[in-house]
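Chemist: when you get a sec, could you give me coordinates for this:
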Amino acid sequence: MQRRPSLLALAVLGLAPLGWHASALAQGEPLRVGFLTVRTGPLAAGGRQMEQGIQLLLKERGNMLAGRKVELVIADTGGNPAGAKTKTQELVEKEKVAVIIGPLATFEAIAIDDYILHAKVPLITPTSAAQNDLAQQKKNEYVIHAVGTAAQPTHVLGQWAAKKLGMKRIALIADDFAYGHEGAAGFFKAFEDNGGKGVQRLWPPLNVADYGNYISQLKQNVDGVYAGFAGTNGVRFLKQYKEYQLKPTVLGNPTAVDEGILALMGDEALGVYSASWYSAAIDTPDNRRFVDAVRGEYKVTPGFYTAGTYTASLWLEAALKLVNGRFEDKPAFVRALHQAKLASGPMGPIHLDEYGKPVLNIYVRKVERKDGQLVNTIVETFPEVSQFWTYEPKAFLAMPAYSRESPAARNLE
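Modeler: Predicted coordinates for the structure are as follows:
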């Protein structure tokens, strides 16, 4: 029997087929994907959901993306900036990853931005981008945001509260870290620009043990309370809010009543409005299949973190397809990450604006009980929402970045 010579042998002999070159050898090498998650601390619940999102997609694809075998390297940041930077360096310098998905928290992404630019290893963020230079200005081409800024959904909610609910006065309470600040700022600006007044701002620490002291300070002569919480903080806040028998309607950021924690809540969550780029109630074939898959695999309902990380993985796959799996060509791969778009998926269509930030659907939701389960029913859908909402981009970019004190409070009492 005669054996056909391998491509490697042909290459050595200089007889490889026309168009075949050494990079074809790399097709057998795996794509090492770094994954920054949180397994310890108050944000660990979100980290667990992130892992479910990426693991599900890789299982569905047989650990292959665009014809390349994938090796996932998981790192626990501990949910803090120092840990995020240390683990990012380990992924790049020790594990030799070609791309990173993560981290969970905005302040972690800010902490590693300079290092990502220096290392020139692409980072795909699966949760809220910061509204500062990291998100607004296209300064770091190696950072790709698969989902929106912290203020993107809260802009919508702030305007909706003023226009649709007719609210005039709002008190705000939110976690005292970047994600909490920026989400509250987006709500604050849109609400006041549409005729409302933000009359109070409270900032409990991320690790606060008891919200009682803060809830007792909340003004009661308001139409609503904006609650901006991450991890399981929303669970504890809403339970104590009900215990204090406060009446104003609660309006939450995406994670305050996320599906990932609704199972831990009771009647205290009923009637809470929120806005997000995801709800398990999105009635599309892609999302119904996704929800069924997560429930089948993990016995939970997917939420913000699960869908965001699954979407970031879809984004990676879309970019790899544009370069036929050849991630070794880094300039082409980075260009593909910016050129990629998703025509469909659990969250709906997504594409990037000229600043490299996502344009996507935002869903206003209301917590209701259906078939004995708490769900985020969709009240209204706002298609193709950008980071700028209804604001003129140049004027928006010229404003001070959203923060704990910006926009300035004109109506505090």
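
Chemist: every contact and neighbour count from this point should use C-alpha atoms.
Modeler: Noted.

Chemist: spit out the contact partners of the residue nearest in space to the middle of the chain.
Modeler: Central residue check for the chain by CA atoms, centre = their mean: the C-alpha nearest the mean position is that of Thr127, 1.6 Å away. By CA atoms under 8 Å, 6 or more residues apart in numbering, the residues touching Thr127 are 102-106, 146-148, 304-305, 308-309.

Chemist: Phe388: which of those is nearest?
Modeler: Looking at the contacts of Thr127 and their distance to Phe388, the nearest is Gly148, at 10.7 Å (CA to CA).

Chemist: where along the chain do the strands fall?
Modeler: If you assign secondary structure with DSSP state E, the strands in the chain sit at 31-37, 64-65, 68-76, 99-101, 123-125, 143-145, 169-174, 197-202, 224-228, 249-252, 273-276, 350-352, 358-370, 373-385.

Chemist: buried stuff in the third one?
Modeler: Of the residues in strand 68-76, those with enough neighbours to count as buried (16 or more other CA atoms under 10 Å) are 68-72, 74-76.

Chemist: same deal with the first one?
Modeler: For strand 31-37, a neighbour-count test (16+ other CA under 10 Å) marks 31-37 as buried.

Chemist: in CSV, list the strands of the chain along with distance to Gln339.
Modeler: Shown next, in CSV, are these (distance: least, CA to CA, whole Å):
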stretch, distance to Gln339
strand 31-37, 20
strand 64-65, 17
strand 68-76, 20
strand 99-101, 16
strand 123-125, 13
strand 143-145, 10
strand 169-174, 35
strand 197-202, 39
strand 224-228, 32
strand 249-252, 33
strand 273-276, 24
strand 350-352, 8
strand 358-370, 12
strand 373-385, 17
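
Chemist: one more to put side by side:
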Amino acid sequence: MFELKFRKYPVAPAIALAVGTFFSGAVPGHAQQLKIGFIAPLSGTVAVTGKQGLDGFNLFLDMNGGKLGGVPATVVAKDDQAKPDLGLQAANELIERDKVDVMVGPFFSSVIMAAYKPITNAKIPMIGPVGGPSIIAGKQCSPYYFSTSWQNEEPHEAMGQYLQDKGLKRVYILAPNYLAGKETLNGFKRRFKGEIAGEVYTPLNQLDFAAEIAQIRQVKPEAVYVFYPGGFAINFVKQYAQSGVSKDIPLYSASSIDDTTLTAIGDAASGTFQTASYHRDLDNPANKRFREAFVKKFGYEPSFYSAYSYDAAQLLDAAIKQVGGKVADRPALIAALEQANFNSVRGNFKFNHNHFPIQDFYRLEVVEKDGKVEQVSREVVLRDKSDAYAHECKMAKP
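Modeler: Below you'll find the model as predicted:
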């Protein structure tokens, strides 16, 4: 298990900023130091997602003197490699050995599900900065789990709605064969009422999509919709453009083409469309402050992984401040987290009763500008959207 333990602020290792030290002799009920567990993929095919999330979280700490809610904080980051067994191991180590006060992550749904019960059963607040399985938003919701991103199906519902409103009749859809892949396409189908010309789930280790693209060419749908994260998106979009099919059959996606993948995809992404609840060009003061600070510190543009992790830090900061640093008072801390009393980088944001956001979703487009491709936001597709599983959540008291 790859693990990062951080030294006292303001030392800043390349992969993440570490702040504070842990002190076990705090005044009862009032934390003099905080310990934050951060579980994410920090190596492997999707390592960029974990790194960008960790950068976003630590940026907020850097901007606030290494404190959350006025209390010095330490981050212990563990690499789950997007593997459930490693995520479970990381969660247990952070609970039993490191005795963290709060968990942030994991990022991938299969890993979230592996770590979810151990963390919430230990009554440790758990903030998911990327995605969330439907069962957690619904029947297995917990007072200790909060999402600062979305329930898995939501960005895909937004594109399903857009293509439905656009009047398309036949769409071919693809995703990886794992929990989030299946949920994302469920979300798309919830809103798109036309014909699904093909529904394909590819193995998690598949990076060659020639056979699937050949099938698309043969079926001749009006459009193709995909969910492929990280390196999978890079390969699929490049291969799709190189095949020539994109000239006749446009490509739509969500959580696939973004600032973690666009540079590597390059011109192949031009003319594609996406849906998301955040983009770095959103015009609000919180986002402008975040983006400027992020680029200045790290030298690259933030993605939604960075933004939602930054919001996770903002959420913790506001809640810990509200309870006067008394993180051991779990009912008070949960109540403070529920209020979400901070300015999200996405603008419109509040929690539903199941601790998932109510927020807007935007249509994005990749265009050519000044000799390079750039993703830009175009319009609101769904406004004040809540997830489809909130009604199944009977939230218990902490």
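
Chemist: now the equivalent of the residue nearest to the centre of the first structure over in the second structure: how far from Lys372 of the second structure?
Modeler: With TM-score structural alignment as the matching criterion, the partner of Thr127 of the first structure in the second structure is Val130. Relative to Lys372 of the second structure, Val130 of the second structure is positioned 28 Å away (CA to CA, to the nearest Å).

Chemist: Ala82 of the first structure reaches Ala111, doesn't it?
Modeler: Yes: contact criterion CA atoms under 8 Å: Ala82 of the first structure and Ala111 qualify, at 7.5 Å.

Chemist: Leu218 of the first structure: which of the strands of the first structure is closest?
Modeler: For Leu218 of the first structure, the closest of the strands of the first structure is strand 169-174, at 6.9 Å, according to CA to CA.

Chemist: what's the nearest residue to Asn341 of the second structure once chain neighbours are set aside in contact with, if anything?
Modeler: Of all residues not flanking Asn341 of the second structure in the chain, Ala318 sits nearest, at 6.1 Å (CA to CA, 6 or more residues apart in numbering). For Ala318 of the second structure, the contacting residues are 68-69, 336-337, 340-342, taking CA under 8 Å, 6+ apart as the criterion.

Chemist: list the ones among those that fall in helices.
Modeler: Applying DSSP state H to the contacts of Ala318 of the second structure, the entries found in helices are 336-337.

Chemist: mind putting the contacts of Ala318 of the second structure in CSV, distance to Arg191 of the second structure included?
Modeler: Formatted as CSV, the contacts of Ala318 of the second structure follow (distance: CA to CA, whole Å):
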residue, distance to Arg191 of the second structure
Leu68, 39
Gly69, 40
Ala336, 34
Leu337, 31
Ala340, 28
Asn341, 31
Phe342, 31
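
Chemist: so what corresponds to Asn75 of the first structure in the second structure?
Modeler: Rather than Asn, residue 75 of the first structure is Ala. Using TM-score structural alignment, Ala75 of the first structure sits opposite Lys78 in the second structure.

Chemist: so its match touches Ile39, yeah?
Modeler: Yes: counting by CA under 8 Å, Ile39 is a contact partner of Lys78 of the second structure at 5.0 Å.

Chemist: overlap of the contact sets of these two?
Modeler: By CA under 8 Å, 6+ apart, Lys78 of the second structure and Ile39 have these common neighbours: Ala90.

Chemist: where do the helices of the stretch 51-200 of the second structure begin and end?
Modeler: Secondary structure of the stretch 51-200 of the second structure by DSSP state H, counting those that start in this stretch: the helices cover 84-96, 109-121, 134-137, 154-166, 179-191.

Chemist: now do the first one against strand 71-79, angle only.
Modeler: With axes from the mean of the first three to the mean of the last three CA atoms, to 10 degrees as the basis, helix 84-96 of the second structure and strand 71-79 are set at 150 degrees to each other.

Chemist: which helices and strands sit right next to helix 84-96 of the second structure?
Modeler: Taking 3 or more CA pairs under 8 Å, 6 or more residues apart in numbering; DSSP states H and E as the contact definition, the neighbouring helices and strands of helix 84-96 of the second structure are strand 34-40, strand 71-79, helix 109-121.

Chemist: what's the match for Val156 of the first structure in the second structure?
Modeler: For Val156 of the first structure, the aligned residue in the second structure is Ala158 (criterion: TM-score structural alignment).

Chemist: what's the local residue count around its match?
Modeler: Around Ala158 of the second structure sit 30 other residues, with neighbours defined as other CA atoms under 10 Å.

Chemist: same check on Ala122 of the second structure?
Modeler: For Ala122 of the second structure, the number of neighbouring residues by other CA under 10 Å comes to 12.

Chemist: for Lys326 of the second structure, see how far away it is.
Modeler: Using CA to CA, one obtains 17 Å as the distance from Ala122 of the second structure to Lys326 of the second structure.

Chemist: same check, this time on Ile358 of the second structure
Modeler: Computed with CA to CA, the distance linking Ile358 of the second structure and Lys326 of the second structure is 27 Å.

Chemist: same deal with Ser377 of the second structure?
Modeler: Shown here: Ser377 of the second structure relative to Lys326 of the second structure, a distance of 40 Å by CA to CA.

Chemist: make JSON lines out of the helices and strands packed on helix 84-96 of the second structure and add distance to Gln206 of the second structure.
Modeler: Formatted as JSON lines, the entries for these read as follows, by distance: least, CA to CA, whole Å:
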{"stretch": "strand 34-40", "distance to Gln206 of the second structure": "22"}
{"stretch": "strand 71-79", "distance to Gln206 of the second structure": "22"}
{"stretch": "helix 109-121", "distance to Gln206 of the second structure": "17"}
